[in-house]
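Undergrad: Fold the following and give me the result.
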Amino acid sequence: MSAVSSLRSEDRFLCSICLDVFTDPVSIPCGHNFCKNCITQYWDMNQRCQCPMCKKMFKTRPELHVNTFISEVVAQFRREVQQKASSSSSEQQAAKPGEVPCDICTGTRLKALKSCLVCQESYCQTHLEPHLTKKGLKRHQLIEAVENLEGRMCKKHDKPLELFCKNDQTCVCVLCSVLDHKNHEFVPLREEYEGKKAELEKTEAEIQQMIQKRRLKIQQVKESVKMSKCAADRQKAEGVQVFTALKESVDRGLKELIKEIEDKQETTEKQAEGLIKDLEQEISELKKRSSEVEQLSHFEDHLHLLQSFSSLKAAQPTKDWTEVSIRPPSYEGTVVRAVDQLEETLRKLMKKKLPEAELKKVQQYAVDVTLDPDTANPYLILSDDGKQVYHSDVKKKLPDNPKRFTRYCNILGKQSFSSGRFYFEVQVKGKTKWDLGVARESINRRGKIPLSPQNGFWTVWLRNGNEYNTLDDTEVPLCLQPGPEKVGVFVDYEEGLVSFYDVGAAALIYSFTGCSFTHKLHPYFSPCSNDGGKNSAPLIICPVNQTESINKSCLMN
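TA: Reported below is the predicted structural model:
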């Protein structure tokens, strides 16, 4: 048992008059116990028989007898305290760096357990014993062992700092409270300590909360960086794909241009080779004729020369080569035409590739949307999974609900969005009319509802099987041939953007820009009336295939 534990158990054996362990303990009729000498002196000084504890009066002074049982217990207690103190002192170790050493120890200084504000010294367990047992020392104020005890004393009055001045927010001694801080408000140090400790605990809780918020922010930043990396990787992959296609087109155009030029050059060379061959053939014939002429010129036979001359002259080549030439092929405009053709090819390629890349970009914000039955017009039928809706000719009896559309065959998604970006896809295949988009949570659901942004609707719609329109500032006809089988809806809340896509063609249908969103937005659907079965196909909220591949890519990274 430690000295502190001994002190707590010792309270049962203290005389309330001398505040020391019982000496010759006696019991008086009210049941309280005192040292025999203490109670005797108390009655002698007060000249009346009264219990110091409960104030009970006795008509006659009781005869005092030593309570042998308490006396034996006290004696046993004293022996145990001495034995345990001795045992504990032998187990103590020398004070380590940073620990408070005992001021009384000589040689090896043991670790101090308590410091006395009155004695201004710190004590190990052995040297602390007098403060725990001796009557005069027990009244001293003990605290946990600390260094710099001088700092706990008033420098002006050399008294312990026991009070806290509320006015000056400083620790003072008893004399300070009546001399230097007169009329100030004081509280015991412990009371102020408890208050300040409570403030510290509150501050600590606030700090921990701030730390948690910053850790959460770090996590959000890391998540943003992760998402940014995923987006960057996708953009790089799309860029590589697009520019690879561009490079292939350029290389192909260059090859075709070079082949065209080389083909022209080859044709020219073959033409020249033919002419050269003909000319060489005639040169050969002329050389042969020249030889014959030379031989004939040496004949002296008049008759033979005249007879041979006419035949020789008739056999001469007659072709006129004056106007014959090889015209180099014209290359003027060849490169220009090739570049124009390449531009047209690239334009077609970009028209196909860039919308695909844009669609993939918005598909990464896909969300899970389900239909809200509480908003459904009574003529609408929903699937069990909340992903399909169509119009029936039978009106259901439903409870009156302020959220429900009553005039038009409309329904909202359960999910609402007031920040960020989101995207969903809806199959419209087989329908002759429908409405799709997003709507403010606060829209009118009972009366006539023009589907305009001013009324809280951002939508596109189909009528008569092939008439696509939207309503911005004015009605805008949309040329969609062929029409989409699946429509994607993308919203960027902060940017004020609502875009619609033909998913199959990876083409942009229409965009609302510069919108100012201040309310929650819900996905908006209307399968419209079934027109006797012509428009009976449901609107189907579809899973976004691109989302799954993107998420896997992010997880792998």
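Undergrad: switch to C-alpha atoms for all contacts and neighbour counts from now on
TA: OK.
Undergrad: Helices of the stretch 201-350 of the chain, residue ranges please.
TA: Per DSSP state H, counting those that start in this stretch, the stretch 201-350 of the chain carries helices over the ranges 302-314, 334-363.
Undergrad: make that the chain, sorry
TA: With DSSP state H as the definition, the chain shows helices at residue ranges 3-10, 36-46, 68-91, 125-133, 174-178, 189-297, 302-314, 334-363, 545-556.
Undergrad: Any chance of those in TSV with distance to N148 as columns?
TA: Output for those, formatted as TSV (distance: least, C-alpha to C-alpha, whole Å):
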stretch	distance to N148
helix 3-10	23
helix 36-46	39
helix 68-91	24
helix 125-133	18
helix 174-178	20
helix 189-297	18
helix 302-314	144
helix 334-363	68
helix 545-556	58
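Undergrad: Looking at the ones you listed, which is nearest to D168?
TA: Nearest of the helices of the chain to D168, taken as C-alpha to C-alpha: helix 174-178 at 11.3 Å.
Undergrad: next up, for comparison:
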Amino acid sequence: MSSVSCLLSEEHFRCSICLDVFTDPVSTPCGHNFCKSCITKHWDINYRCPLCNEGFKKRPFLRVNTLFSEMVAEFRHSAQQKANRKRSQQHVFNPVDVSCEFCTGTKLKALKSCLVCLASYCETHLEPHFTVSGLKRHQLIDPVENLEDRMCVKHGKPLELFCKTDQTFVCMHCSALDHKMHVFVPLKDEYEDKKVELVKTEVKIQDMIEKRRVKIEVIKRSVKCSTESAQMELSEGVEVFNSLNKFLERGLNELYKTIGEKVTTTQKQAEGLIKELEQEISDLKKRNTDVGQVTRSEDHLLVLRSFPLLKAVPPTKDWMKVNVHAPSYEKTVEGALIQLEETLNKETKKLLGEAELKRVQKYAVNVTLDPQTAHPELILTPDRKQVSHGDVRKNLPDNPERFSHYNFVLGEQSFTAGFPGRFYYEVQVQGKPKWNFGVVRKSINRKGEVKMKPREGYWTICLRGNEYKALDDPSVLLSLKSQPQKVGVFVSYSEGLVSFYDVDAAALIYSFTGCTFTEKLFPFFSPCRNDGGNNAAPLIIRPVNQNT
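TA: Presented below is the predicted three-dimensional model:
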């Protein structure tokens, strides 16, 4: 940014209204930049751009040009620094051009000043001080003005000594008279001492500057990480709410479907009954017609012959007991809401678990096993990603790092509170009825019996048969809905947190909270004994799939 702003002159950063460097620059719809207060006051009069005169029907909306604002801020900062440096040079170490006192006509620039002669010389007039024996002993310095200031006011002699007692400059006569019992050193000696102190001060200031530059980078990195985390959290939140919204839509569609099916069933039932009734009406009308015709007939024989057939009313259904009952839609809605609530609770828990797992998976690290720590009965693969128990105890050096009592091994990588102070890795436990892993501190006992508790430096979980435990203090029996095939381990050093996740189910297994970490932490693994082949499967460190 500074390189860009340096390419532009001050004119590029001046508001065309107030003619001063921009304050809170904003952009108009036509693309021109003005101070926010300037353009606001201008638009109180008319809605035209002061530069291009483009008119607007209504008061335009002002936007902040982020890049341009940063350039203006950088320009202001750069200009301020230049002004400060200029003032500093003018008041402190600004070199002065001293003219030769012996040049006639045009005065040449002095090359040196003589503290004995109390005069300044150009290169030509200085030559005798290098050739004449009496002048060779004179003390020459870089050219300075007011050489009289370097003479003792009282004795008229050069100030050649430094009085340590009074912390002042004195001449040879002062040392013999006014400062007789004081401690003196030549100016050169005091100069050397003070120069050493100034060098130390310079180094100290440079160190302070560097520390502040580093702090600026830390703050910038912190802000960047905060912004990235916020964006990621927002993205995950949008994803969760979109998923929940889909479930709501699905629940509403199910309600439409359920009520629609009930309405359709009622309609079909009613249509069937109406059809049946209409058929009976048709049959009754036909019989009624036949009865009417016979009744109006004068044929005695026909009436008597038809009488037995027409006397009886055709058989029909007893419709007094038949009704169409409308279904209760209140229970339908209530049932749908209950089902939706259960589904949403379950899905929300699942989505939150997935979001939480994705969050910690961002801190995935590449963990490998350290053969220098492995118990002699453990077998490590060449890539140091798998460990299993063997029946044979190998003849290995019993170095201080190696576990000699239990079948343990550590990861090669250690982790501390340094940035980002968090790490995550995953372990496949499929096919193993026994295992133990987590994290431990560096100083754990590696040679004798230990209690695997947080106070001893262990933060682990284990499986024994079908029983899962968190080896807290006291141990916690874990009730899991499914048997994890792959377990994730997440550690936040600064928060004092160690969490274990069922990766496939995206569910939290257990968390150690309020932990106190004061030293390096190492990933810890124990495949346990192979039990005659029943527990021969290895613990496997798996690469982390962040799309889980």
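Undergrad: Identify whichever of the helices of the first structure lies nearest to E495 of the first structure.
TA: It's helix 334-363; of the helices of the first structure, that one is closest to E495 of the first structure (C-alpha to C-alpha) at 13.6 Å.
Undergrad: what is the orientation angle of the closest one with helix 545-556?
TA: 80 degrees (axes from the mean of the first three to the mean of the last three C-alpha atoms, to 10 degrees).
Undergrad: List the buried residues in helix 334-363 of the first structure.
TA: By 16 or more other C-alpha atoms under 10 Å, the buried positions in helix 334-363 of the first structure come out as 338-339, 342, 345-346, 350, 353-363.
Undergrad: Need the helices of the stretch 201-350 of the first structure in a markdown table (columns: distance to E192 of the first structure).
TA: Output for these, formatted as a markdown table (distance: least, C-alpha to C-alpha, whole Å):
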| stretch | distance to E192 of the first structure |
| --- | --- |
| helix 302-314 | 144 |
| helix 334-363 | 60 |
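Undergrad: and K259 of the first structure, which of those helices is closest to it?
TA: Nearest of those to K259 of the first structure, taken as C-alpha to C-alpha: helix 334-363 at 11.4 Å.
Undergrad: distance between the closest one and the chain's centre?
TA: Distance, stretch centre to chain centre, for helix 334-363 of the first structure: 36 Å (C-alpha atoms, centre = their mean, to the nearest Å).
Undergrad: on that earlier part again, buried deepest among the helices of the first structure, which one?
TA: helix 125-133 (a mean of 19; mean count of other C-alpha atoms under 10 Å).
Undergrad: Average separation of that helix from the aligned part of the second structure, please.
TA: Following superposition, helix 125-133 of the first structure is found to deviate from the second structure by 3.4 Å on average (mean C-alpha distance after the TM-score superposition for the first structure).
Undergrad: just stretch 197-210 of the first structure next, same as before
TA: Mean for stretch 197-210 of the first structure is 2.2 Å (mean C-alpha distance after the TM-score superposition for the first structure).
Undergrad: give me the stretch of the second structure that that stretch matches.
TA: The alignment of stretch 197-210 of the first structure onto the second structure (TM-score structural alignment) covers residues 195-208.
Undergrad: So what touches the matching stretch?
TA: The contact list for stretch 195-208 of the second structure, computed with C-alpha atoms under 8 Å, 6 or more residues apart in numbering, is empty.
Undergrad: And for stretch 332-343 of the first structure?
TA: S249, V250, G253, L257.
Undergrad: I'd guessed the first one sits against K348; true?
TA: No: in terms of C-alpha atoms under 8 Å, S249 of the first structure does not count as a neighbour of K348; the distance is 11.1 Å.
Undergrad: Correct me if wrong: L351 of the second structure contacts V240.
TA: Yes: L351 of the second structure is in contact with V240 according to C-alpha under 8 Å; the separation is 6.1 Å.
Undergrad: Tell me how far M172 of the second structure lies from L147 of the second structure.
TA: Here M172 of the second structure is placed at a distance of 17 Å from L147 of the second structure (C-alpha to C-alpha, to the nearest Å).
Undergrad: Next: R221 of the second structure.
TA: To L147 of the second structure, R221 of the second structure is 54 Å away according to C-alpha to C-alpha.
Undergrad: Grab the nearest non-local neighbour of L132 of the first structure.
TA: Using C-alpha to C-alpha, 6 or more residues apart in numbering and skipping the chain neighbours, the partner closest in space to L132 of the first structure is K138 (5.6 Å).
Undergrad: That neighbour: what's it in contact with?
TA: Each residue near K138 of the first structure by C-alpha under 8 Å, 6+ apart is listed here: P130, H131, L132.
Undergrad: Which parts of the stretch 51-200 of the second structure are strands?
TA: Using DSSP state E, counting those that start in this stretch, the strands of the stretch 51-200 of the second structure run over 112-114, 119-121, 140-141, 161-163, 168-170, 184-186.
Undergrad: Likewise for the stretch 401-550 of the first structure?
TA: For the stretch 401-550 of the first structure, applying DSSP E, counting those that start in this stretch gives strands covering 411-412, 421-427, 434-440, 457-463, 467-471, 475-478, 486-492, 497-502, 507-512, 521-526, 539-542.
Undergrad: Give the equivalent position in the second structure for T126 of the first structure.
TA: Here T126 of the first structure is matched to T124 in the second structure, going by TM-score structural alignment.
Undergrad: For that match, give its distance to F130 of the second structure.
TA: 11 Å.
Undergrad: A338 of the first structure versus the spatially most central residue of the first structure, what's the distance?
TA: Of all residues in the first structure, the one closest to the mean position by C-alpha atoms, centre = their mean is Q220, 2.3 Å from it. Distance, Q220 of the first structure to A338 of the first structure, by C-alpha to C-alpha: 52 Å.
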